[in-house]
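>>> Next come a sequence and a model predicted from it.
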Amino acid sequence: MILDQFRLDDRVAVVTGAGRGLGAAIARGFAEAGADVVIAARTESDLRQVAEQVAATGRTAHVVVADLADPAAISGLADAAVQRFGRLDIVVNNVGGALPRPLLDTSPDDLAEAFAFNVGTAHALVRAAVPKMLATAGTGSIVNITSTMGRLPGRAFAAYATAKAALAHYTRSAAMDLSPRIRVNGIAPGSILTSALDIVAGNEPMRTQMEQATPLQRLGDPADIAAAALFLAAPASSFLTGKILEVDGGLIAPNLTIPLPDL
């Protein structure tokens, strides 16, 4: 049955930044498809809530409270998966981000920090996870969460966009290094209604403007990204590696412009 190709029965996934937003939706979606999950973030109360939602599906979530900007903390998640569940099949590198800032106010340190948080964290977990995947499952799937801003230029996003573009190319490069046993793909979300867009959700004119600038005439839901992550993690995508799925409502230009003055 074709739907069986979207099952993750008895597989084990690590999802970073899983206390809310995209990471939480992905963890819940994986559990609904049959997986146990290691969920990691800084806020324990958020993680406990997600763990309860996972338990309601009949699966188990192992909570790890950690500062995921620390490469040592993030690399330890692979060990946590094997110690708790005995195997590791899937990694979702979701943690990341950087605040918008005008280009001339963006220091070299700002750029380095954005790269470290968005690319360095992913690499740390990949390096730790791949040996565990090969030893316990024999194969694996890695899903990196990039951003539509990694391919669409916009003012004030130099650090964030550059880091996400680097993560997209890291995905393609890692896929070549880790083939054929480990698949590496990415998702480039557009504007998704998570807490990062609270200011938009509460501002009707701004939300309407963004929706009208999106070909599908709506903003994304975290479930849209969870569904894409499930596809990339599951056997359904077994002939896919080194690719970035653009889950963005059809954007060909940013749908939100930060009103910075010309120089």
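Cool, the structure landed. Residues are numbered from 1 along each chain as shown.
>>> can we go C-alpha only for contacts and neighbour counts from here?
OK.
>>> what ranges do the helices span in this structure?
21-32, 44-55, 71-85, 108-115, 121-136, 158-178, 198-201, 204-212, 222-233 (DSSP state H).
>>> of all these, which gets the most neighbours per residue?
Using mean count of other C-alpha atoms under 10 Å, the stretch among the helices of the chain with the largest mean neighbour count is helix 21-32, at a mean of 26.
>>> Helix 44-55 and that helix, what's the angle between them?
For helix 21-32 against helix 44-55, the angle by axes from the mean of the first three to the mean of the last three C-alpha atoms, to 10 degrees is 30 degrees.
>>> Show me what helix 21-32 is packed up against.
strand 12-16, strand 36-41, helix 44-55, helix 222-233 (3 or more C-alpha pairs under 8 Å, 6 or more residues apart in numbering; DSSP states H and E).
>>> Recalculate using a threshold of 6 Å.
For helix 21-32, the packing partners by 3 or more C-alpha pairs under 6 Å, 6 or more residues apart in numbering; DSSP states H and E come out as helix 222-233.
>>> Run through who's touching the helix it packs on.
Helix 222-233 has contacts (C-alpha atoms under 6 Å, 6 or more residues apart in numbering) with 22, 25-26, 29, 141.
>>> Check it against this one:
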Amino acid sequence: MAVQIDLSGRVVLVTGGTKGIGAGVAHTFVEAGATVVTCARSDVPAAPGTSHVVCDVRDPEAVRAMVEGVATEHGRLDVVVNNAGGSPYALLADGSPRFHTKVMDLNFTSVLSVAQAANRVMQAQSQGGAIVNISSISALRPSPGTAVYGAAKAAVDQFTVSAGMEWAPKVRINSINVGLCRTSETAGHYGGDATVAAIERTIPMGRMAEPEEIAGVVLFLASDLASYVSGASIQCHGGGEEPVFQHVLANHTPA
């Protein structure tokens, strides 16, 4: 028998929910019947089936007002997806303290602020709630060129583990270590389709994820199917990345 996830009547907030993985998450929750609110720094048209609010998640006071506003307008807040984040390429030796602080603010401090605001609302609700933090495989392996981003995502994972203990049983919180994912910006980011194809050959699944595939994991963690899952980090990376040494071994037979 097929298992259907029905979130009718649930209210979901997705930060950075207007493009890329966030847009895929928002669309998936709409398909599951939820009331979906997205937020971003820019005032853009809301995607079909959603409403949109403008908020810079790096501003804790703006975050608190947004989260409380969503809960007040809709009478509840069941799920928050902490998706906003990202980082330009910069080697550690070249990055300024200001640059590193900005990367940490967007990818860790803002996640903490959103989660804290959501927890305050959810603890006051009889039904509690669920928080899903979008982390990265950069938290788990070397990330030259985005080292501070990787450190920020590692902090997200550790914060998630601790919050899972502190905020239980009313609030569940989990993170997802997302691997490489195709978005409208993928080819430009990696230097073209040929480079993307070469990168995909290093992934056991043979391709990058689609945003909706990441969204499926988010939907599971937000649903009652994951009612006993909290403080966990789930890897969603298509099997990982092929180690470079395997290319060396391809032309060498071990003794």
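Perfect, I can see it now. Since this is a predicted model, take the numbers as computed values, not measurements.
>>> Got a TM-score for the pair?
The TM-score (TM-score structural alignment, normalised by the length of the second structure) is 0.89; 244 aligned residues with a C-alpha RMSD of 1.9 Å.
>>> Which among the helices of the first structure is found nearest to Gly250 of the first structure?
Closest to Gly250 of the first structure of the helices of the first structure, according to C-alpha to C-alpha: helix 204-212, at 11.3 Å.
>>> Show me what the closest one is in contact with.
Helix 204-212 of the first structure has contacts (C-alpha under 6 Å, 6+ apart) with 200, 217-219, 255.
>>> For PyMOL, what selects the buried ones among those?
The following PyMOL line selects those of these that are buried, judged by 16 or more other C-alpha atoms under 10 Å:
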select buried, resi 200+218+219+255
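>>> what's the farthest-apart pair in the contacts of helix 204-212 of the first structure?
The largest separation in the contacts of helix 204-212 of the first structure, counting by C-alpha to C-alpha, is between Val200 and Gln217 at 14.8 Å.
>>> need the contact list for Trp167 of the second structure.
Trp167 of the second structure neighbours (C-alpha under 6 Å, 6+ apart): none.
>>> That one matches what in the first structure?
Alignment note (TM-score structural alignment): Trp167 of the second structure maps to Leu178 of the first structure.
>>> Quick check: the top strand by length along the first structure compared with the second structure, mean distance?
Ranked by residue count under DSSP state E, the longest strand found in the first structure is strand 182-189. Superposing on the second structure and averaging over aligned pairs (mean C-alpha distance after the TM-score superposition for the first structure), strand 182-189 of the first structure comes out at 0.8 Å.
>>> what helices or strands is that strand leaning on?
Here strand 182-189 of the first structure touches strand 140-145, strand 244-247, going by 3+ C-alpha pairs under 6 Å, 6+ apart.
>>> Leu219 of the first structure -> the second structure?
Looks like Leu219 of the first structure aligns to Met208 there (TM-score structural alignment).
>>> gap between the match of Trp167 of the second structure and Gly138 of the first structure?
According to C-alpha to C-alpha, to the nearest Å, Leu178 of the first structure and Gly138 of the first structure sit 12 Å apart.
>>> Same question for Val130 of the first structure.
Applying C-alpha to C-alpha to Val130 of the first structure and Gly138 of the first structure gives a distance of 10 Å.
>>> Over to Ala72 of the first structure?
From Ala72 of the first structure over to Gly138 of the first structure the distance is 24 Å, taken as C-alpha to C-alpha.
>>> Same question for Phe6 of the first structure.
Applying C-alpha to C-alpha to Phe6 of the first structure and Gly138 of the first structure gives a distance of 19 Å.
>>> Next: Leu22 of the first structure.
Separation of Leu22 of the first structure from Gly138 of the first structure (C-alpha to C-alpha): 27 Å.
>>> Same check on Ala226 of the first structure?
For Ala226 of the first structure, the distance to Gly138 of the first structure equals 24 Å [C-alpha to C-alpha].
>>> just Arg151 of the first structure next, same as before
For Arg151 of the first structure, the distance to Gly138 of the first structure - C-alpha to C-alpha - is 33 Å.
>>> Over to Pro100 of the first structure?
Taken as C-alpha to C-alpha, the spacing of Pro100 of the first structure relative to Gly138 of the first structure amounts to 41 Å.
>>> do the same with Thr171 of the first structure
Distance, Thr171 of the first structure to Gly138 of the first structure, by C-alpha to C-alpha: 20 Å.
>>> mind listing what the counterpart of Met104 of the second structure in the first structure touches?
Alignment note (TM-score structural alignment): Met104 of the second structure maps to Phe115 of the first structure. By C-alpha under 6 Å, 6+ apart, the residues touching Phe115 of the first structure are Ala163.
>>> try Ala165 of the first structure
Ala165 of the first structure touches Gly150, counting by C-alpha under 6 Å, 6+ apart.
>>> Trace it over to the second structure, please.
Aligned against the second structure by TM-score structural alignment, Ala165 of the first structure finds its counterpart in Ala154.
>>> now Thr208 of the first structure
By TM-score structural alignment, Thr208 of the first structure lines up with Ala197 in the second structure.
>>> Show the end-to-end separation of stretch 17-25 of the first structure, please.
By C-alpha to C-alpha, the extent of stretch 17-25 of the first structure from end to end equals 11 Å.
>>> how far does that stretch sit from the chain's center?
Here stretch 17-25 of the first structure shows a centroid-to-chain-centroid distance of 9 Å under the convention C-alpha atoms, centre = their mean, to the nearest Å.
>>> tell me which of the contacts of helix 204-212 of the first structure is nearest to Ala81 of the first structure?
Using C-alpha to C-alpha, these come closest to Ala81 of the first structure at Leu219, 33.7 Å.
>>> ok, now which ones touch the closest one?
Leu219 of the first structure touches 191-192, 211, counting by C-alpha under 6 Å, 6+ apart.
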